[in-house]
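In: missing the sequence, but the structure's below:
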């Protein structure tokens, strides 16, 4: 790579703080919080020292279960400075999902907020870790989670068994500068620094291991595609636990000395207000977010004249929405990005100066130093332009692998280093790609990836369910909704509500089937394979979703 940034996370932040010390780094207008890059660098040093004092060191796994609070960004760099691996936890998760991730990731430390939407995180942690009530902060001894020692509460007044976040900085005061310097010096850019969980066809989430080098260079190239400089100010309403928030958001900014202006939990008016108040030049979002902003009754009253760019991604982008964002939000240089967690995450992106038809109808071309090819699903042979096949990518962006899952890793990355995305695409002669479908029937609902197998496995545990098939059906607002075709056990009866109630509180709300249909049989191939695409076609007719199905996306 000719232009690779060869930094660790700490090295990157120190370099930017030297070059743009007085630039805004992190701004939360509603909290009255504003850190310059100099202040932000110093703060992350203090928190990094506190982590060392807590016993967290290189290679340890630190989980964070929180909305877009300031501490999230601080911890991303504080863990990065000492080589601890940040494990990001989806804010919508419930008890079973949290327990699985804490166990599978071998997390030693968990940072958490009080809760989000209808989930009380503190109560949920209490369910998963009953020993917490009677344990001393920092000395947890959990039968189910033997690695987990520290729970740190992001908020005032720590619950039983937890340490308050403020304590971390105070602990850091007891650590010498030389100790932090030694920890930083022991790091290398190709070491794993970030672990994000992505579900798979196996039905259980897999920990994608990403290095300093993976995410810093991906963030830098993403920012380059938006023509970012130290004068840009990005409104970030997408969640940090996704690569969309922490790479396309945080790292696209930090690699350019730009200002990060997060929105803690998405609210369309909060985004409009933030853009106006902070004169943001760019804004990110999944299509549903942009739709909610454009359709907000107060949309016209906000001044969005400073906007120029940003990214729409996370799920297929309706062409009409893209045009409205360009026209009505002043985002004349908005871009579309495509990728997946396993590729740090962006593989292709449109450029600010691409003609409008390419910017609304494709997901762009490969980022610099990234190879992309389309291969035949049956033979694996490379296909010429205009032919549909599986999109594969190779380069600095490919993950180290899935944590503790070598066979899964070998299935995803072939012997020549190509990552197989599982997505169907067509590439034109200039390298611009259109995503045309998914080999494995993944559902993308409002930017959330949902894997049918995971929900199917869960619904099989219902006492009345004999068989279940989960698939996506078109939806105007979210792109897709989850539908379940359920076969009941002989002699049992059940209602749609009963199935939904069984899911509530046990799996994330966005995974709960929106539609439930009871069936006696499934459409099959001659060899006995269930045809989910036929179930989808039937649902489109029965539920009159033809209009949603016809929406054109890139």
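Out: Structure received. Everything quoted here is computed from the prediction, not taken from an experiment.
In: rest of the way, CA atoms for contacts and neighbours
Out: Will do.
In: how about the helices of the stretch 201-350 of the chain, start to end?
Out: In chain order, the stretch 201-350 of the chain shows helices spanning 212-225, 243, 252-254, 268-278, 287-294, 319-328, with DSSP state H, counting those that start in this stretch as the criterion.
In: Would you mind giving those helices as CSV with distance to residue 91 and mean neighbour count added?
Out: Converted to CSV, those look like this (distance: least, CA to CA, whole Å; neighbours: other CA atoms under 10 Å):
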stretch, distance to residue 91, mean neighbour count
helix 212-225, 21, 25
helix 243, 14, 27
helix 252-254, 22, 28
helix 268-278, 18, 20
helix 287-294, 17, 21
helix 319-328, 27, 17
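In: will you turn those helices into a markdown table that also has distance to residue 312?
Out: A markdown table is the format used below for the helices of the stretch 201-350 of the chain (distance: least, CA to CA, whole Å):
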| stretch | distance to residue 312 |
| --- | --- |
| helix 212-225 | 12 |
| helix 243 | 13 |
| helix 252-254 | 14 |
| helix 268-278 | 14 |
| helix 287-294 | 6 |
| helix 319-328 | 8 |
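In: Out of those, which is closest to residue 65?
Out: helix 243 (14.7 Å; CA to CA).
In: Check which helices and strands the strand or helix carrying residue 152 is in contact with.
Out: With the criterion set as DSSP states H and E, the secondary-structure element containing residue 152 is strand 150-153. Where contact means 3 or more CA pairs under 8 Å, 6 or more residues apart in numbering; DSSP states H and E, strand 150-153 is packed against strand 109-112, strand 163-164.
In: for those, which one sits closest to residue 441?
Out: Judging these by CA to CA, what sits closest to residue 441 is strand 109-112, at 32.7 Å.
In: Name the residues that touch the closest one?
Out: Contacts of strand 109-112 from elsewhere in the structure, counted by CA atoms under 8 Å, 6 or more residues apart in numbering, are 61-66, 121-122, 148-154.
In: Buried among those residues? Make that a ChimeraX selection.
Out: The buried subset of the contacts of strand 109-112, as determined by 16 or more other CA atoms under 10 Å, is captured in ChimeraX by this line:
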select :61,62,63,64,65,66,121,122,148,149,150,151,152,153,154
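In: what's the closest of the contacts of strand 109-112 to residue 304?
Out: Within the contacts of strand 109-112, the smallest distance to residue 304 is 28.7 Å, found for residue 66 (CA to CA).
In: contacting residues for that closest one?
Out: Each residue near residue 66 by CA under 8 Å, 6+ apart is listed here: 72, 89, 91, 111-113, 115-116.
In: repeat that for 10 Å
Out: Taking CA atoms under 10 Å, 6 or more residues apart in numbering, we find residue 66 in contact with 72, 88-92, 111-116, 121, 154, 239-241, 264.
In: Pasting the second one now:
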């Protein structure tokens, strides 16, 4: 079922008497250089424009009708099999909001810092914080005490909510901290107790507007210092609406989703802590990712949908053996947060021909989304693409030397405009001005091109391009070549400084157990498939490629590792 048929979405039409302003095939306007979305939501399903609508009110308004909410399961804990219905979830959100407001004095504009792995309580915490008009900021539990302290200070957090095993990282900050659950030997108040002890009460009217800040999400900082991305209620509501549309055109209300994406990340927050509740589906929740547990969960709970990241898809290609698990219930796997190579995508489709694989594109600064595939036929025909622009999104491909907006098949920096684009970076006017221009265009920093059917292809991060003898080499392209070899389980390519060439590509690889693949063999394997200026010049063997929680390669760590090895030889 196509998106145009599935949710009252229609191809954009010009008013009668007007000439089309852009090409109906690619979405490209030759006069302005702007790519337009080829799909428009109907009046019934458009993004709400009510100025006083906030995120929590919007999400709760999409819950199943009370007659269904008592029996419809919202969440299942994989470890304990505990189930939470939509009725119970609503009650917990309202109870916690009551406790935060009346017992703890949390008010509009207060920043609440959340430090916890995935849990059944995570969505309740997020929606309760937003219900009282407070601002949500989330952090990776793997962050160090120093990193946690920096984020608490930078965000101006007034209250922290933390898993018991993480609370020690918050002690030096002095911020009041509420535990998610109370250990038996601790007298501290916990979220669980607050929910149990507080009956939902009518809260004083909190005057919120869609332009108010709802969240401060910290970028991964893979190429620079982490910055606080200011996301408004309009940003979240826009994405919630588009997520509901994308789920409704591809799934049914009886579908079961699997969550292992961390909810502190924009991908997990938008999908699992907020968005999927708008579609009334069931989510099986993993606290932390484990590959075998994922396969068990698909079989046990008859999972249909998995929003995933490229390393997980690569693992399914490389590590699943025929007959070890019954994965026939699986119908759809999405890929986001990092580029998915054509080689890995093709390998997945060959191994799991009954599963639809759809890649999307987004970033924290666009509230986690921008492009999407509405049909499997499109995705198969354009392996390696990230899909078409979502409704409400426009784009430009800008030559980063001339500033000229480019037509299809010309590579440049991707610029985006949408109601989902962030307000800016917290306390950093210089970075905001460098990222969002005076007309509201978001400079993504990603090198890309559109084809003549309006499908987006991400080449690489501009900052990560390797400059070799005046040529630009995309690490992602070389990584895709490396991963096509059966003895290479994972790979990352980084720049190494070189006096003659400026930079040379170096590959770090994870090889299969017992492999005798040598550095020279790997270099020759890549050289046989790419232009001479692109070939890998050095190879390092490593036990695991360092990645962020969202699956992005942490190239800075590998660059540091390569520098340490050079110094150790001096």
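Out: Received the coordinates, thanks. No experiment lies behind these values; they were computed from the predicted model shown.
In: TM-score of the superposed pair?
Out: The TM-score (TM-score structural alignment, normalised by the length of the first structure) is 0.74; 453 aligned residues with a CA RMSD of 3.2 Å.
In: Looking at the helices and strands packed on strand 150-153 of the first structure, which is nearest to residue 415 of the first structure?
Out: The stretch from those with the least distance to residue 415 of the first structure (CA to CA) is strand 109-112; that distance is 35.0 Å.
In: Quick one: map residue 536 of the first structure onto the second structure.
Out: Here residue 536 of the first structure is matched to residue 505 in the second structure, going by TM-score structural alignment.
In: Where does that match fall, secondary structure wise?
Out: Residue 505 of the second structure belongs to strand 502-511 when elements are defined using DSSP H and E.
In: Which neighbouring elements make contact with that strand?
Out: Using 3 or more CA pairs under 10 Å, 6 or more residues apart in numbering; DSSP states H and E as the contact criterion, the secondary-structure elements in contact with strand 502-511 of the second structure are strand 466-468, strand 471-473, helix 475-483, strand 488-498, helix 519-527, strand 538-541, helix 555-569.
In: at 6 Å what do you get?
Out: Identification of packing neighbours for strand 502-511 of the second structure by 3 or more CA pairs under 6 Å, 6 or more residues apart in numbering; DSSP states H and E yields strand 466-468, strand 488-498, strand 538-541.
In: okay if I get the ones you listed as JSON lines plus distance to residue 478 of the second structure and mean neighbour count?
Out: Written out in JSON lines, the entries for those read as follows (distance: least, CA to CA, whole Å; neighbours: other CA under 10 Å):
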{"stretch": "strand 466-468", "distance to residue 478 of the second structure": "11", "mean neighbour count": "21"}
{"stretch": "strand 488-498", "distance to residue 478 of the second structure": "7", "mean neighbour count": "21"}
{"stretch": "strand 538-541", "distance to residue 478 of the second structure": "12", "mean neighbour count": "16"}
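In: Tell me which of those strands approaches residue 555 of the second structure most closely.
Out: Ranking those by distance to residue 555 of the second structure, with CA to CA as the measure, places strand 488-498 first at 6.4 Å.
In: Pick out the residue nearest the middle of the second structure.
Out: In the second structure, the residue lying closest to the centroid (CA atoms, centre = their mean) is residue 267, at 2.8 Å.
In: Okay, the residue lying closest to residue 548 of the first structure once chain neighbours are set aside and residue 158 of the first structure: tell me how far apart.
Out: If you skip the residues right next to it in sequence, residue 548 of the first structure has residue 476 as its closest partner in space, 5.0 Å away by CA to CA, 6 or more residues apart in numbering. Using CA to CA, to the nearest Å, one obtains 42 Å as the distance from residue 476 of the first structure to residue 158 of the first structure.
In: And those two? Which one has more around it.
Out: Neighbours were counted for residue 476 of the first structure and for residue 158 using other CA atoms under 10 Å; residue 158 has more, 18 against 15.
In: wait, doesn't the more buried one sit right on residue 164?
Out: Yes. Checked against CA atoms under 6 Å, the pair residue 158 of the first structure and residue 164 is within contact range at 5.0 Å.
In: ok so, going back, and which of the contacts of strand 109-112 of the first structure is nearest residue 259 of the first structure?
Out: For the contacts of strand 109-112 of the first structure, the closest approach to residue 259 of the first structure (CA to CA) belongs to residue 66, at 21.1 Å.
In: Give the equivalent position in the second structure for the closest one.
Out: Using TM-score structural alignment, residue 66 of the first structure lines up with residue 116 in the second structure.
In: same question, residue 76 of the first structure
Out: In the second structure, the residue paired with residue 76 of the first structure is residue 126, using TM-score structural alignment.
In: need the next SSE after whichever strand or helix holds that match, C-terminal direction.
Out: Assigned by DSSP H and E, residue 126 of the second structure belongs to helix 121-131. Elements were assigned by DSSP H and E; along the chain past helix 121-131 of the second structure, the next helix or strand is strand 135-139.
In: Mind reading off the mean deviation between whatever helix or strand comes next after that following strand and the first structure?
Out: Later in the chain than strand 135-139 of the second structure, the nearest helix or strand by DSSP H and E is helix 145-155. Overlaying the first structure shows helix 145-155 of the second structure at a mean distance of 1.0 Å from the equivalent residues (mean CA distance after the TM-score superposition for the first structure).
In: when you align them, which residue in the first structure goes with the residue nearest to the centre of the second structure?
Out: Under the alignment (TM-score structural alignment), residue 267 of the second structure maps onto residue 244 of the first structure.
In: what's around the residue nearest to its match when sequence neighbours are not counted, how many residues?
Out: Distances taken as CA to CA, 6+ apart put residue 238 closest to residue 244 of the first structure, at 6.6 Å, once the chain neighbours are dropped. Residue 238 of the first structure has 27 neighbouring residues, counting by other CA under 10 Å.
In: what about residue 238 of the first structure, distance to residue 392 of the first structure?
Out: Noted for residue 238 of the first structure: a distance of 26 Å to residue 392 of the first structure, by CA to CA.
In: do the same with residue 411 of the first structure
Out: In terms of CA to CA, residue 411 of the first structure sits 13 Å off from residue 392 of the first structure.
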